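For reference, the sequence and a predicted model appear below.
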Amino acid sequence: MAALELRHLRYLIAVAERGNFTRAAEDLHISQPTLSQQIRQLERAVGVQLLDRTGRTVQLTDAGAVYTEHARRALRDLDAAERAVHDVQDLSRGHLRLGVTPTFTAYLIGPLVAELHTRFPGIGLTLTETTQDRIEAALLADDLDLGVAFAGAHPAGITATPLFTETLSLVVGGSRTPEPPKALAVQALQEQQLALLSGDFATRGHIDAYFAEHRIEPRITVEANTIQALTEIVQRTSVATVLPDAITHDHPHLVPVLLDPPLPARTVTLLDRRGAYRSAAARAFTRLTHDVVRVRGYTPAPAARGYMDVEARRP
């Protein structure tokens, strides 16, 4: 029987994902004949046909689908084992793979990374901004260590630890005053020009649901797919926006105005894969995140208060 090597598993997964030997070979930076030969070696080693090559695209056979599922799991476990072997408990070095949904890059990631770099300068970070469902899929595939997203329904295998409560407010341009502005009745938004996030943001869906509940048809003059664009527009025009009020903490020329009734709050959570190996870097980042949330004065979620009480009692 031909010897089975890890590259055979990676080659099979690449072909299964691409459905084409040529494209898979390009991804793997090997020739197509070499890839075909390696896959046939694998099929001889396991004694069954893993791929159906008769159609326009290459498909997994029933046996191939089962084998590929186990191959993915084996490679994921081996990658985790390698990270565990190289994990340095004193945090003099290490690496963290973090996924966040887009709004958090506007107010949370900067303070988190600054604190990480200050405390643990030897830890590298790979930061991915993407949608919550992709973060959860990447955690399950062991492509991420941690994710920052919202509470809600999560796939099986995902653990969500509450961090804090995020509130949305109307945000206008102007200078801060000692007294916060009075709450604005939601009906007043009928006459207010708004710049809002585009519909591919979960935050926009949250805002639209609030408007629909209160039968408000807002005057949306600008839609943008970046928060930075909205904050720049609001600072320079009379147009307002609706964003997490935490964004205004680091922008002195943005003023949060509470709406009456207020928009429903959301719980921000730290996501990981249940049962996954947690590196020293991931454990340190989890503690650091709770510290930053507390220092910046974000409203802690109820379960997060319990977490911080436990941490405070630790020696």
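Everything's here; your move. Numbers count the residues shown, from 1 in each chain.

CA atoms for contacts and neighbours, from now on please.
Fine.

how about the helices in the stretch 151-300 of the chain?
Here the stretch 151-300 of the chain has its helices, by DSSP state H, counting those that start in this stretch, at 202-213, 227-236, 280-295.

can you pull the buried residues of the shortest one?
It refers to helix 227-236. Ile227, Leu230, Thr231, Ile233, Val234, Gln235 (16 or more other Cα atoms under 10 Å).

Please compare the first structure with the one that follows:
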Amino acid sequence: MELRQLHYFLTLCEHLHFSRAAEALGISQPTLSQQIKVLEDEIGMPLFDRIGKRTMKTAAGDILEKQGKAIQQAVANVQAELKDLQQEHRGHLRVAVLPSDLDYRLPPILTHFYESFPHVSLAIISSVHIVQRVLANEVDIGVALAGEVCEQLCVEQFYEESYALFVPPTHELASASFVTPTQIATLPMMLYPTGYVGRQLLERWAQAQGIQFTMLLETGTVTSLFELARRGVGVTIQPLRLGTHFQDHLIALPIHPSPTRTLAIYYRKDKYLSQAAQKFIEILLTHFN
């Protein structure tokens, strides 16, 4: 079995349609059919059932697909590791992070990273679907909230933090030592939109406390949330440490009991982690801890 044949086979598994798979591969349909036939003859059993216009994998096809993906990833790992060695701290690194609220923490991390890897092309991708993007190999590392468990991923929890209620100095609660869920329920609340991970965490906390937020406004930009709170439009609940960037204009009130979140690093177990990726993780852990 050649790697080229395996690539053809896995592409056909993805499309389950000879014409579309051949188009994706940039070859003719007869060529693809002939290569699959050679592979089936070598294995000694059919890999696909062709029922009318439908193409379906056989049991043998399922087995080869599972093992073939592992082989393909192993080859990619070897190539990546050799390239990593050859390039001497060059290449590309893709990191997915939570939208908005990590923005203020990234500059010192990136500055430190580029002191060690000045020639690495780094892409920071804001996403609410971080685990899915790591699994799909769209990014090398993901930084997200802990909680999602997947046997294909390594998950390193590295930082836990509490949330606080942010109000302007003129707010009636500004001098309080803390606020309760019951008090929060009556306030005009401004949060991330529904579907954002941080919003889901706060909604679960509110449900556990037996309250509902009185929603005033939703926006995906943390800067807007803090600026609107500063102007007295409403209040917002955000990670306490994040508010240090706005401490001259807002009061951070502890919440009892407080929502908390744990940040985690996600990466694939079966994928080679480049020296640049390892260094990025090391710097991230040092920065937060």
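Thanks, I have the structure now. In this text, all values refer to a predicted model and were calculated from it rather than measured experimentally.

Let me see the TM-score of these two.
Overlay of the two chains. TM-score (TM-score structural alignment, normalised by the length of the second structure): 0.81; 285 aligned residues with a Cα RMSD of 3.3 Å.

returning to that earlier point: for Ala138 of the first structure, find the nearest of the helices of the stretch 151-300 of the first structure.
Among these, helix 280-295 comes nearest to Ala138 of the first structure, with 15.5 Å by Cα to Cα.

what about the counterpart of His129 of the second structure in the first structure, distance to Ile227 of the first structure?
Using TM-score structural alignment as the criterion, the counterpart of His129 of the second structure in the first structure is Thr131. The gap separating Thr131 of the first structure from Ile227 of the first structure is 15 Å, by Cα to Cα, to the nearest Å.

same deal with Ala276 of the first structure?
Going from Ala276 of the first structure to Ile227 of the first structure by Cα to Cα gives 33 Å.

and if you look at Gly275 of the first structure?
Counting by Cα to Cα, the gap from Gly275 of the first structure to Ile227 of the first structure is 35 Å.

And for Glu82 of the first structure?
Distance of Glu82 of the first structure to Ile227 of the first structure, computed by Cα to Cα: 38 Å.

Same check on Ile220 of the first structure?
From Ile220 of the first structure to Ile227 of the first structure the distance is 15 Å (Cα to Cα).

what residue of the second structure matches up with Val242 of the first structure?
Residue correspondence to the second structure (TM-score structural alignment): Val242 of the first structure is matched to Ile237.

Test my guess that its match contacts Leu165.
Yes: using Cα atoms under 8 Å, Ile237 of the second structure makes contact with Leu165 at a distance of 4.6 Å.

mind checking which of the helices of the stretch 151-300 of the first structure is nearest Thr101 of the first structure?
With Cα to Cα as the criterion, Thr101 of the first structure lies closest to helix 202-213 of the helices of the stretch 151-300 of the first structure, at 9.0 Å.

contacting residues around the most centrally placed residue in the second structure?
In the second structure, the residue lying closest to the centroid (Cα atoms, centre = their mean) is Ile130, at 1.5 Å. Going by Cα atoms under 8 Å, 6 or more residues apart in numbering, Ile130 of the second structure touches Ala96, Val97, Leu98, Gly142, Val143, Ala144.

Which of those sits closest to Ile124 of the second structure?
Looking across the contacts of Ile130 of the second structure and measuring by Cα to Cα, the closest to Ile124 of the second structure is Ala96, at 5.9 Å.

where's the closest one relative to Gly232 of the second structure, distance?
With distances taken as Cα to Cα, Ala96 of the second structure is found 33 Å from Gly232 of the second structure.
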